[in-house]
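Novice: Coordinates for the following, if possible.
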Amino acid sequence: MDAGRHADGDAPRRIRMRVAGLVIAAVLLVLAAIASLAIGNRAIDPVTVLTALAAYDDSNPLHLMVQQLRLPRTLLGIVVGAALAVCGALIQAFTRNPLADPGILGVNAGASFTVTFAVAVLGLNTPGAYVPFALLGAFVLTLLVYALGSLGTSGATPMKLTLAGVALGAAFTGFTTAIVLQNRSTFDVMRFWGVGSIGGRSLDQLTWAAPLIVVGLLIGLLCARSLNALALGDDLAHSLGVRVGVVRILVIVSVTLLAGTSVAAAGPIAFVGIMIPHVVRWFTGPDQRWVLAYSILVGPTFLLLADVLGRIALPNGELRVGIITGLLGAPVLVALVRRKKVSGL
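Specialist: All right, here's what the predicted structure looks like:
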């Protein structure tokens, strides 16, 4: 009985710690956003940044820089970072594979292929016009990976889904490269977009990207409790009243919206989707409700800080955020997956 009372007493304490962690994560995101607005080729002090947001003066060049250049970049980094992190967490829970992410499962490759097709064949050249094609590519590749990974008597196992994703992702990446190399104008467009960047965007792009990402996040959050049950196996999830088929469809829709919109808006950005859920589970454990809530805050914080680092890494010019996330993500991921406690779902 003492052990039971002790366990009951620990539950509220764990909840308080997790809520406190969310508050800390929110504060860190605010600080990262201020840094994103203040740091660049020309440093702007935080007081001027806040003044530009609260009392905008269009005659002040620093205010113009904040409002027209850095604010769209920062807001896009927030929504894309949240989308990538939550998308990775959903895919890892959906496949029960801690190494899964939109890149490894081929979702980004599908979106990139259809965007490249739209640029090369249809002549589209604005990110807003890419959206339907990116969503279509992400959706089709997700379905193909799941269909191939489900073949055989064992059904959709994490290993089979990963192999199917890697194979299809490599194939569609090859198709994308072939299209780009055959068309010089397409190459000029895609060589910058394909690296992954949140710079050079306008507030107009948020009018189509943000609503799609918000819908994807809400669907993902609604699936969190059911994903906890699915982690125990389909049969036990059924016995707990979970409609497994419906949950899977909703997760696929959420992943399609999050990955497709992110790729259309910022290009394929690696490692955020696979690394952030690992880091988050270090503090929250496997409960998907907390994993997704933390990912919404930690993902954009990491992406904004990576973008800031890219701006100051070179004496002249900047490194695109997709390069920085790759450079930072690879060693961090290696360190994380070596810890069995963190790597498991």
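Novice: For the rest of this, base every contact and every neighbour count on C-alpha atoms.
Specialist: Fine.
Novice: wait, Ile219 sits on Leu250?
Specialist: Yes. At 6.7 Å, Ile219 and Leu250 qualify as touching, with contact defined as Cα atoms under 8 Å.
Novice: joint contacts of the two?
Specialist: Counting by Cα atoms under 8 Å, 6 or more residues apart in numbering, Ile219 and Leu250 have no shared contacts at all.
Novice: Show me where the stretch 101-250 of the chain has its strands.
Specialist: Assigned by DSSP state E, counting those that start in this stretch, the stretch 101-250 of the chain shows no strands.
Novice: What ranges does it have for its helices?
Specialist: 107-122, 127-149, 158-182, 184-193, 203-222, 224-230, 234-239, 244-266 (DSSP state H, counting those that start in this stretch).
Novice: and the fifth one, how far out from the chain's middle?
Specialist: Helix 203-222 has its average C-alpha position 12 Å from the chain's average C-alpha position, going by Cα atoms, centre = their mean, to the nearest Å.
Novice: Name the residues of it that are buried.
Specialist: 206, 208-210, 212-214, 216-217, 219-221 (16 or more other Cα atoms under 10 Å).
Novice: got it, and the third one?
Specialist: Neighbour-count burial for helix 158-182, with 16+ other Cα under 10 Å as criterion, is recorded at 158, 160-170, 172-173, 176, 179-180.
Novice: Also stretch 76-93?
Specialist: 76-93.
Novice: Please report the distance of Gly106 from Leu136.
Specialist: From Gly106 over to Leu136 the distance is 13 Å, taken as Cα to Cα, to the nearest Å.
Novice: For the residue nearest the centre of the chain, which non-adjacent residue is spatially closest?
Specialist: With distances taken as Cα atoms, centre = their mean, Leu84 lies nearest the centre of the chain, 0.4 Å away. The spatially closest residue to Leu84, leaving aside those adjacent along the chain, is Gly273, at 4.9 Å (Cα to Cα, 6 or more residues apart in numbering).
Novice: before we go on, could you also do this sequence so I can check it against the first one:
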Amino acid sequence: MAPPAPAPAPDVVATRRPGRSRALWLLLGVTALVAAAAASVTIGSRDVDWSDVVAALGGSSETLAEAAVTKRIPRTLLAVVVGGSLAVAGAVMQGVTRNPLADPGILGVNMGASLAVLVGIAWFGLTAPSTHIWVGIAGAGISAVFVYAVGSLGRSGATPLKLALAGTATSAAFASFITAVVLPRGDISDRFQSWRVGGVGGASFDTIVLAAPFFVAGLLVCLACARGLNSLALGDDVAAGLGERVAITRGAAAFGAVVLCGAATAIAGPISFVGLVVPHLFRMLTGVDHRWLLPLCALGGASLLTAADVVGRVVARPSEIDVGIITALIGAPFFIHVVRRQKLRAL
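Specialist: Take a look at the predicted model:
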């Protein structure tokens, strides 16, 4: 009689269930994204039927309903791309800085990209959307380096509170600079009022196609750094002991996040809190493994921003509320909750 098979190691048993639950959440994330996209195409100031959607996809725009669908499709696609990018960037920034309060909006990265794009348009006459994306990425990178440098000053280094304060102060300063640039320029002030809040109403396929390579490159870089981010979560010394090149991993992951933030801000404006809410939510649901967390954040961020855009269209019919306002209403209470929880843990 053959001896009984040895029992699996405890760590193997412990990792089976989380893997299944993560796969389930991944499936639910895809389902939520499909539902949000369907709602975005069919719901608005004028609700449409699926027959109108099919006709619009076939190239028809003869009726008002079909014309509405034709405008909503690129808007929905832009919300999906921007929301997913901001959520992944937020998760990466939190992993790089080991700061639970990190977010492209809170750390001033989005506002830095906004200021760079606006200065390029107002002072240097930059008009090409591709140029806006490059300038936005440069502004996001400069702002990220500046905030991290300021937050690292002092004996204790870059603590979560210091980074949040540095980012908030930098965002306020950049917002003042933006106002100073826009006010004397009546020719651009009306055009950028909605963009400064953050929205996807001006989406077009041409702009999305131009920005797509930047989003793909940034996402691939972040996904490639997922295993390294898991090592960084253990501390720099432990990560180095495991063979991780800490500086290279941190720099590459930060670069990918900056590319995502800069491109998203250049085409949709500074949208805050998506990168804070979504990563925290999925960490509570699925754990801290970035190999799963980043794809889930991409789906969750895309779903959140698309749903927020639908809400903004519904609550103010026949007008609409920019999606940046909706995400702020959702994210601000969540930010206060996270701060209070971190404070209680420190006691």
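Novice: closest one to Leu37 of structure 1 among the helices of the stretch 101-250 of structure 1?
Specialist: helix 203-222 (14.3 Å; Cα to Cα).
Novice: thinking again about what came up before, from the buried residues of stretch 76-93 of structure 1, which land in helices?
Specialist: Mapping the buried residues of stretch 76-93 of structure 1 onto helices (DSSP state H) picks out 76-93.
Novice: Please report how far the nearest residue to Val337 of structure 1 once chain neighbours are set aside lies from Asp188 of structure 1.
Specialist: Distances taken as Cα to Cα, 6+ apart place Ser343 nearest to Val337 of structure 1, at 5.1 Å, with adjacent residues excluded. Applying Cα to Cα, the value for Ser343 of structure 1 to Asp188 of structure 1 is 39 Å.
Novice: The two - which one has more neighbours?
Specialist: Between Ser343 of structure 1 and Asp188, Ser343 has the larger neighbour count (other Cα atoms under 10 Å), namely 18 against 12.
Novice: Am I right that the more buried one is in contact with Ala100?
Specialist: No. Counting by Cα under 8 Å, Ala100 is not a contact partner of Ser343 of structure 1; they are 11.2 Å apart.
Novice: Which one of Gly106 and Leu136 of structure 1 is surrounded by more residues?
Specialist: Gly106 (30 against 18).
Novice: Over in structure 2, tell me which residue corresponds to that one.
Specialist: Under the alignment (TM-score structural alignment), Gly106 of structure 1 pairs with Gly108 in structure 2.
Novice: With Thr70 of structure 2 as the reference, measure out to that match.
Specialist: Distance from Gly108 of structure 2 to Thr70 of structure 2, counting by Cα to Cα: 34 Å.
Novice: again, but for His290 of structure 2
Specialist: Applying Cα to Cα to His290 of structure 2 and Thr70 of structure 2 gives a distance of 36 Å.
Novice: between the two, which one's more packed in?
Specialist: His290 (24 against 20).
Novice: show me the contacts for that one.
Specialist: So His290 of structure 2 contacts 226-227, 229-230 (Cα under 8 Å, 6+ apart).
Novice: just Gln205 of structure 1 next, same as before
Specialist: 127-128, 265.
Novice: ok, the equivalent of Leu77 of structure 2 over in structure 1 - how many residues close by?
Specialist: Aligned by TM-score structural alignment, Leu77 of structure 2 pairs with Leu75 of structure 1. A total of 22 residues lie near Leu75 of structure 1 under the criterion other Cα under 10 Å.
Novice: Could you find the closest non-adjacent residue to Arg72 of structure 2?
Specialist: Val41 (5.4 Å).
Novice: In which helix or strand does the one you found reside?
Specialist: Using DSSP states H and E, Val41 of structure 2 maps to helix 10-42.
Novice: ok, average deviation of that helix from structure 1?
Specialist: By mean Cα distance after the TM-score superposition for structure 1, the fitted helix 10-42 of structure 2 averages 1.3 Å away from its aligned residues in structure 1.
Novice: Could you list every helix and strand that that helix packs against?
Specialist: On a contact count with 3 or more Cα pairs under 8 Å, 6 or more residues apart in numbering; DSSP states H and E, helix 10-42 of structure 2 meets helix 50-57, helix 64-97, helix 274-286, helix 290-314.
Novice: need these in JSON lines with distance to Val259 of structure 2, can you?
Specialist: Shown next, in JSON lines, are the helices and strands packed on helix 10-42 of structure 2 (distance: least, Cα to Cα, whole Å):
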{"stretch": "helix 50-57", "distance to Val259 of structure 2": "31"}
{"stretch": "helix 64-97", "distance to Val259 of structure 2": "9"}
{"stretch": "helix 274-286", "distance to Val259 of structure 2": "14"}
{"stretch": "helix 290-314", "distance to Val259 of structure 2": "15"}
